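**Q** structure here, sequence nowhere to be found:
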């Protein structure tokens, strides 16, 4: 079968690799000159199979009001006269209940745990390297209130059989020795030991090379004009380099997926939520993290990537903008220097990316009302984490096979009518 994948980020490339393994003739099209040059370029570096949950959670509306007045707020809202933004916010708020949180987190954990297995298999079969570490994620609580509130996450982890440990300060220091220098700044933590870290850009580029070896064709620097549809069936893709025919098309364009699908009447509830990162060279290894610390107060991840520290986080709802605000950099610098002053912040590289978020946090994977048109998008902050499992699920669906996991609640069908 001839399959075209739109998008060469981590989701598109992992999908291409799995589809090629399954014997399909695969072409990947992207506007950038190479793979992983947008949202996959400099993300936080977490591969968080256990620390995985929706932003829409009980208490978020009240917290959002409080965050308005915080100097280093984890959530920033810049309202616009944008119907898509308003619709997304309303839907997100509707998911901020205990019942919806449990459902959404369960779906996300199911896919994330499958991705853990898929990534291990991928490493075994390709020997791929990407500054990877397998030392877990430590969610660090600066207050007793945060520690107490983690009970709902512990309950969800236990229900899905995901390993975890609730740690006191001594336990946190045993996992991350550099925290001994700032012992007075936290009360405990939640460790998910099966989590990993790695450089998503390095991973995606290395996997793209493996995919090419399997026969995948990459068309970089190519503008996607539209999807060719005839009689509610996909025929191919229209680009500035001509038309390309296909039996199936996979949309993996992240935040830009809804813009392309709108012409075909498909309402995709994905909206860009901007995140920021700093990449800092390590100058004092004993004051740097061993793996990933999630600073719960600021919702910022601090990750060891080889001889660098990657600091990433925040959620800014401001539309399709990639501006780099000085206040956002200040928040990242504050979090990392407060806990791990082992890097040279003055030599840091500052970056922003648009995370494709759904209102409920769960990605959208699977078929659409148009025959042959598939989606693999909406992974939000967890694209790197869920990429390998999502790719396997997608490849099975395209090939007409039954996926190895329950895919209930993963398709666009959970939002009711996808067209209008």
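**A** That came in fine, so what should we check first? If you're wondering where the values come from, they're calculated on a predicted model, not measured in any experiment. Numbering: from 1, shown residues only.
**Q** C-alpha from now on. contacts and neighbour counts both.
**A** Noted.
**Q** in the stretch 251-400 of the chain, which spans are helices?
**A** Shown for the stretch 251-400 of the chain, the helices assigned by DSSP state H, counting those that start in this stretch span residues 257-261, 326-339, 383-398.
**Q** buried set for the shortest one?
**A** Judged by neighbour count using 16 or more other C-alpha atoms under 10 Å, the buried positions of helix 257-261 are 257-258, 260.
**Q** contacts for it next, please.
**A** Contact with helix 257-261 is made by 226-227, 251, 266-270, 377, as judged by C-alpha atoms under 8 Å, 6 or more residues apart in numbering.
**Q** ok, back up a step: let's have the buried residues of helix 257-261 in a markdown table, adding distance to residue 185.
**A** Output for those, formatted as a markdown table (distance: C-alpha to C-alpha, whole Å):
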| residue | distance to residue 185 |
| --- | --- |
| 257 | 42 |
| 258 | 42 |
| 260 | 47 |
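**Q** put this beside the first:
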């Protein structure tokens, strides 16, 4: 089939790669001059299936109120009126029950674990290099309350067969020697030994080159305007360079996906959660992290990427505002210097922000839509890098009409449809290609 993928971030590029490997003729369209120049450019760098958890969780509403008064808050909600933001927050609150959290986390871990296996296959098959390390993730607790609360997550990990280790302070220092000077500030940690790290930008650009070698055509610098509907299907996509026709279309536009789908009557609950990062050159490797350390108090990831430290985190609800806040930078600097003081040269740090496409239940939207030849791969929130390879494989299998290797029915858009709408959507489904 002839397939158009809309978006050239890590999700769009991995989708194109898997679709091309499945034998399809693929074109990728993106407004940027190259791949991975938006949300995939400077994320936290962690590939953490075991840390896959929805932001909507029991106790989060009360925590959010407390965070609002913290100097280094992990969550910032800008007061500007925004109906989409208000609607999203109410949907997110509806997922804060224990029952919803268990369901959402379980399916997120399922997809993320599968994704790590798919990434391993890509790495083995291609030899692609992206400052990767396979040395685990350490979730660091600064209080006994945080350590005690980890029990809920370990239950889900145990049920999912995900290896983990609960560590005392000595165990944390053995795993991450650079924490030695911060030993008095921590009480323990949860280590996920199979988690990985890597530079998402390097990976995406490298995979785009490999995909081009398989025949994928990349059309960069092209603005996507709208999808053109014809007889219950998508006939073409209208761009700044004219119409592009195909047998099937994949929307992988992250936070911008809802705008493209809205004229079709599809209400996709994806809202941008603005995140920040700094990238710091290492000056003392003995003080630097070995892999990824999650600072649980500030919800910040501190990751080793070759000769650099990537520090990323926070969630700011500010619509599509991409301005850089010095206050947020101070939070990132505080976290890394408090735990790994003197490891890097902060005077040479680069500061970045991007928009993470969040769903109210935390799970991405992967698979079919009510239109037979329109597919989604979007809404990965803070876990796009973690879930990219697996989401792309699931997407390619669904588009190709093959059985998926993991349960995928609960990953699709249909979970946001009411009963009657879901039934009508099933009735409208037709084969993608005649």
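**A** Great, that's in hand. Please read all numbers here as calculations on a predicted model, not as lab measurements.
**Q** and the TM-score between them?
**A** Laid over one another, the chains give 0.99 as their TM-score (TM-score structural alignment, normalised by the length of structure 1), with 420 aligned residues with a C-alpha RMSD of 1.1 Å.
**Q** out of the helices of the stretch 251-400 of structure 1, deepest packed?
**A** Ranked by mean neighbour count, the helices of the stretch 251-400 of structure 1 are led by helix 383-398 with a mean of 25 (mean count of other C-alpha atoms under 10 Å).
**Q** mean shift between that helix and structure 2?
**A** Once the two models are superposed, helix 383-398 of structure 1 sits on average 0.3 Å from its counterpart in structure 2 (mean C-alpha distance after the TM-score superposition for structure 1).
**Q** in structure 2, what stretch matches that helix?
**A** Under TM-score structural alignment, helix 383-398 of structure 1 corresponds to residues 384-399 of structure 2.
**Q** can you confirm residue 166 of structure 1 is in a helix?
**A** No. Using DSSP: H, G, I helix; E, B strand; the rest coil, the assignment for residue 166 of structure 1 is strand, not a helix.
**Q** look up how far residue 157 of structure 1 lies from the nearest residue to it once chain neighbours are set aside.
**A** In this structure, residue 166 of structure 1 finds its nearest non-sequential neighbour in residue 190, 4.6 Å apart by C-alpha to C-alpha, 6 or more residues apart in numbering. To residue 157 of structure 1, residue 190 of structure 1 is 11 Å away according to C-alpha to C-alpha, to the nearest Å.
**Q** anything in contact with each of those two?
**A** Common contacts of residue 190 of structure 1 and residue 157 (C-alpha under 8 Å, 6+ apart): residue 164.
**Q** looking at the two, which one has more neighbours?
**A** Shown here are residue 190 of structure 1 and residue 157; by other C-alpha atoms under 10 Å, residue 190 has more neighbours (24 against 20).
**Q** what residues are up against the more buried one?
**A** 138-140, 150, 164-167.
**Q** now list the buried members of those residues.
**A** By 16+ other C-alpha under 10 Å, those give 138-140, 150, 164, 166-167 as buried.
**Q** may I see the helices of the stretch 251-400 of structure 1 organised as TSV, with distance to residue 178 of structure 1 added?
**A** Output for the helices of the stretch 251-400 of structure 1, formatted as TSV (distance: least, C-alpha to C-alpha, whole Å):
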stretch	distance to residue 178 of structure 1
helix 257-261	41
helix 326-339	8
helix 383-398	25
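**Q** residue 180 of structure 1: which of those helices is closest?
**A** Closest approach to residue 180 of structure 1 among these (C-alpha to C-alpha): helix 326-339, 9.7 Å.
**Q** how far out from the middle of the chain is the closest one?
**A** Offset of helix 326-339 of structure 1 from its chain centre (C-alpha atoms, centre = their mean, to the nearest Å): 21 Å.
**Q** so the longest helix seen in structure 1 corresponds to what in structure 2?
**A** Secondary structure of structure 1 per DSSP state H: the longest helix is helix 98-126. Residues 98-126 of structure 2 are matched to helix 98-126 of structure 1 when aligned by TM-score structural alignment.
**Q** quick one: buried residues of that stretch?
**A** Buried-residue list, stretch 98-126 of structure 2, by 16+ other C-alpha under 10 Å: 100-102, 104-116, 118-119, 122-123.
**Q** from the chain's centroid, how far away is it?
**A** With C-alpha atoms, centre = their mean, you get 11 Å for stretch 98-126 of structure 2.
**Q** before we move on, what about stretch 41-48 of structure 1?
**A** 8 Å.
**Q** check stretch 174-192 of structure 2 too.
**A** 26 Å.
**Q** now do stretch 308-328 of structure 2
**A** Averaging C-alpha positions (C-alpha atoms, centre = their mean) puts stretch 308-328 of structure 2 15 Å from its chain's average.
**Q** now do the same end-to-end measure for it.
**A** 20 Å.
**Q** before we move on, the earlier item: got a list of contacts for the match of helix 383-398 of structure 1?
**A** Contacts of stretch 384-399 of structure 2 (C-alpha under 8 Å, 6+ apart): 10-11, 14-16, 18-19, 22, 40, 45-49, 111-112, 114-119, 200, 366-368, 375-377, 380, 403-406, 408, 432.
**Q** which of these are buried, as a ChimeraX select command?
**A** Typed into ChimeraX, the next command selects the buried ones out of the contacts of stretch 384-399 of structure 2 (criterion: 16+ other C-alpha under 10 Å):
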select :10,11,14,15,16,18,19,40,45,46,47,48,49,111,112,114,115,116,118,119,200,366,367,368,375,376,377,380,408,432
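**Q** sorry, back to before: which helix or strand lies directly C-terminal to the longest helix of structure 1?
**A** strand 137-141 (DSSP states H and E).
**Q** tell me the helices and strands packed up against that following strand.
**A** strand 188-192, strand 292-295 (3 or more C-alpha pairs under 8 Å, 6 or more residues apart in numbering; DSSP states H and E).
**Q** quick check: the helix or strand just after that strand compared with structure 2, mean distance?
**A** Downstream of strand 137-141 of structure 1, the next assigned helix or strand under DSSP H and E is helix 144-149. For helix 144-149 of structure 1, the mean deviation from structure 2 after alignment is 0.3 Å (mean C-alpha distance after the TM-score superposition for structure 1).
**Q** buried ones in helix 144-149 of structure 1, by neighbour count?
**A** For helix 144-149 of structure 1, the neighbour count (16+ other C-alpha under 10 Å) marks 146-147 as buried.
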